[in-house]
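Trainee: got a sequence here, can you model it:
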Amino acid sequence: MRRARLDRVWWLVTPGNPLKDTGRLPSMAERMDNARQLARHPRMIVTDLEARLRTRYTIDLIRRLTRMRPNVRFVLVIGADNWATIHRWGDWREIVETVPVVVVDRPGASLKALNSPAARTFARYRIDASDAACIASLKPPAWVFLTGRRSPLSSTELRRNRRDTRTGTESPAAESAV
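Mentor: Here you go, the predicted model:
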């Protein structure tokens, strides 16, 4: 948020990733509650907007939001692990051509992300991390790769840690998070 000079970040708790098995996901209410506990910043808003708008794919949400709020400059913030596989998303090129993208480095995903089909396709639209503060004002396509302190935890690991905390057992992921 700070480096990209974003006014706020919407933490989208999705109904479920179409590319993953969602059968064992906790309820939306539980995932919303968990995200709120992690998002301890007044300008970070945890929302179930995708479920409420009934959008299944990111591009559908982006289309709706840009129509509903044409004067808002939306920016997609995703992890490097997602940037590495965004070419598998529905209408992925349109996503990158509609909103600027901030790619946040993730452990083990740097090389895959920077050599991904999306990174190669949009290589000439990548801006230097030192210019990240202007990303929201750029006409898409535009993307930036941000590095910094990284957490190895995924949403799956965070849910596992929460379960382990409730049952009183300790998990290796919980130890690495300390």
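Trainee: CA atoms for contacts and neighbours, from now on please.
Mentor: Noted.
Trainee: and the next helix or strand past the longest helix seen in the chain?
Mentor: Longest helix in the chain, counting residues (DSSP state H): helix 155-167. Using DSSP states H and E, the helix or strand that follows helix 155-167 in sequence is helix 172-177.
Trainee: flag every buried residue along the longest helix of the chain.
Mentor: With burial defined by 16 or more other CA atoms under 10 Å, the residues of helix 155-167 counted as buried are 157-159, 161.
Trainee: tell me what it is packed against?
Mentor: Judged by 3 or more CA pairs under 8 Å, 6 or more residues apart in numbering; DSSP states H and E, the packing partners of helix 155-167 are helix 172-177.
Trainee: buried stuff in the helix it packs on?
Mentor: For helix 172-177, burial by neighbour count (16+ other CA under 10 Å) applies to residue 174.
Trainee: how about the helices in this structure?
Mentor: Using DSSP H, helices in the chain cover 28-38, 49-53, 58-68, 80-85, 92-98, 110-114, 117-121, 155-167, 172-177.
Trainee: format these as JSON lines; extra columns: distance to residue 131.
Mentor: As requested, the helices of the chain are exported to JSON lines (distance: least, CA to CA, whole Å):
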{"stretch": "helix 28-38", "distance to residue 131": "28"}
{"stretch": "helix 49-53", "distance to residue 131": "30"}
{"stretch": "helix 58-68", "distance to residue 131": "24"}
{"stretch": "helix 80-85", "distance to residue 131": "18"}
{"stretch": "helix 92-98", "distance to residue 131": "18"}
{"stretch": "helix 110-114", "distance to residue 131": "18"}
{"stretch": "helix 117-121", "distance to residue 131": "17"}
{"stretch": "helix 155-167", "distance to residue 131": "29"}
{"stretch": "helix 172-177", "distance to residue 131": "30"}
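Trainee: one more to put side by side:
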Amino acid sequence: MTRKFPYARQGQVVGLLGGSFDPAHAGHVHITKEALKRFGLDRVWWLVSVGNPLKEHGPAPLERRLQAARQVMCDPRVEVTDIETHLGTRYTAQTLDALRLRYPGVRFVWLMGADNLAQFHHWQDWQGILATTPVGVLARPGDRISARTSPAAKIYDFARLKGRQSQLLGRSDAPAWSFVNIPMLSVSSSEIRKRGEWQRD
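Mentor: This is a model prediction of the structure:
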């Protein structure tokens, strides 16, 4: 039986990768391992969401996505969880607030792709997220320019850790963020669905 809430001890740095994971694939595994290495993280939790408020169509059933994600992600430092379901949160800002209350002394880092940074200013309480939580951004081909010129990147340019400073992100106080370019695998959840390899129902 899977725990409702993953374990973390005081002083640990936990990266949080949220998404629908519809389905999880090798690209998610790749960016997770890069994040562990590049941002000085001890662990990463995949936050498999009930549904993305910014997406029009709902994903496959949660249990199915969790099971598939656990088959794909086989690393003892990474835990696949539906913690947002048990916290009763839907938006990232709410989730981060709830996690800080539940895990005092644990340092959290929000992880996202560069495509998310490009539209981060549309997220609920996005400035509150940056003010309270270090953010690690992993660049994918084609998303770098729009991400670096986004409102969030411009407003918080003063808080960006550059180059090898990215290793300090997990121990940095917010606001702090880092943008790293990494080689990406040419796979996406939408492509997998388009090829008929994953059915939502």
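Trainee: TM-score of the superposed pair?
Mentor: Here the TM-score for the pair of chains, by TM-score structural alignment, normalised by the length of structure 1, is 0.86; 164 aligned residues with a CA RMSD of 1.6 Å.
Trainee: hmm, back to that, adding distance to residue 125 of structure 1, write the buried residues of helix 155-167 of structure 1 out as TSV.
Mentor: Formatted as TSV, these follow (distance: CA to CA, whole Å):
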residue	distance to residue 125 of structure 1
157	33
158	33
159	36
161	38
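Trainee: ok, so of those residues, who is nearest residue 54 of structure 1?
Mentor: Nearest to residue 54 of structure 1 among the buried residues of helix 155-167 of structure 1: residue 159, at 24.0 Å, using CA to CA.
Trainee: just to check, residue 84 of structure 2 is in contact with residue 90?
Mentor: Yes - using CA atoms under 8 Å, residue 84 of structure 2 is in contact with residue 90, at 6.8 Å.
Trainee: so what sits against both of those two?
Mentor: Residues touching both residue 84 of structure 2 and residue 90 (CA atoms under 8 Å, 6 or more residues apart in numbering) are 49-50.
Trainee: what about the two, which has more around it?
Mentor: Comparing residue 84 of structure 2 with residue 90 by other CA atoms under 10 Å, the one with more neighbours is residue 84, at 23 against 15.
Trainee: not counting residues beside it along the chain, what's closest to the aligned residue in structure 1 for residue 119 of structure 2?
Mentor: In structure 1, the residue matched to residue 119 of structure 2 (TM-score structural alignment) is residue 85. Nearest non-adjacent residue to residue 85 of structure 1, counting by CA to CA, 6 or more residues apart in numbering: residue 116, 7.3 Å away.
Trainee: ok, residue 95 of structure 2 next?
Mentor: Take residue 95 of structure 2 and drop its neighbours on the chain: the residue closest to it by CA to CA, 6+ apart is residue 89, 5.5 Å away.
Trainee: repeat for residue 118 of structure 1
Mentor: Closest to residue 118 of structure 1 by CA to CA, 6+ apart is residue 87, at 6.2 Å.
Trainee: give the contact list for that neighbour.
Mentor: Here residue 87 of structure 1 is in contact with 93, 117-118 (criterion: CA under 8 Å, 6+ apart).
Trainee: I'd like the residues you listed as CSV, with neighbour count appended.
Mentor: Formatted as CSV, the contacts of residue 87 of structure 1 follow (neighbours: other CA atoms under 10 Å):
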residue, neighbour count
93, 16
117, 17
118, 19
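Trainee: ok, now which ones touch the spatially most central residue of structure 1?
Mentor: For structure 1, the residue nearest the mean C-alpha position is residue 78 (3.2 Å; CA atoms, centre = their mean). The contact partners of residue 78 of structure 1, by CA under 8 Å, 6+ apart, come to 101-104.
Trainee: what does residue 175 of structure 2 give?
Mentor: By CA under 8 Å, 6+ apart, the residues touching residue 175 of structure 2 are 130-134, 156, 159.
Trainee: and in structure 1, which of the residues you listed remain?
Mentor: With the contact criterion set to both residues aligned by TM-score structural alignment, their matches' CA atoms under 8 Å, these that also touch in structure 1 are 130-134, 156, 159.
Trainee: and those as CSV, adding neighbour count and distance to residue 15 of structure 2?
Mentor: Shown next, in CSV, are these (neighbours: other CA atoms under 10 Å; distance: CA to CA, whole Å):
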residue, neighbour count, distance to residue 15 of structure 2
130, 19, 14
131, 16, 17
132, 18, 14
133, 24, 10
134, 25, 10
156, 15, 20
159, 17, 18
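Trainee: now flag whichever of those residues is closest to residue 168 of structure 2.
Mentor: Using CA to CA, residue 134 comes nearest to residue 168 of structure 2 of those, at 10.3 Å.
Trainee: that closest one contacts residue 166, doesn't it?
Mentor: No - between residue 134 of structure 2 and residue 166 there is no contact, the gap being 10.7 Å when judged by CA under 8 Å.
Trainee: circling back to that earlier point, what's the distance between the residue nearest to residue 118 of structure 1 and residue 147 of structure 1?
Mentor: Distance of residue 87 of structure 1 to residue 147 of structure 1, given as CA to CA, to the nearest Å: 21 Å.
Trainee: may I see the buried residues of stretch 8-25 of structure 1?
Mentor: Buried residues in stretch 8-25 of structure 1 (16+ other CA under 10 Å): 9, 11, 13-16.
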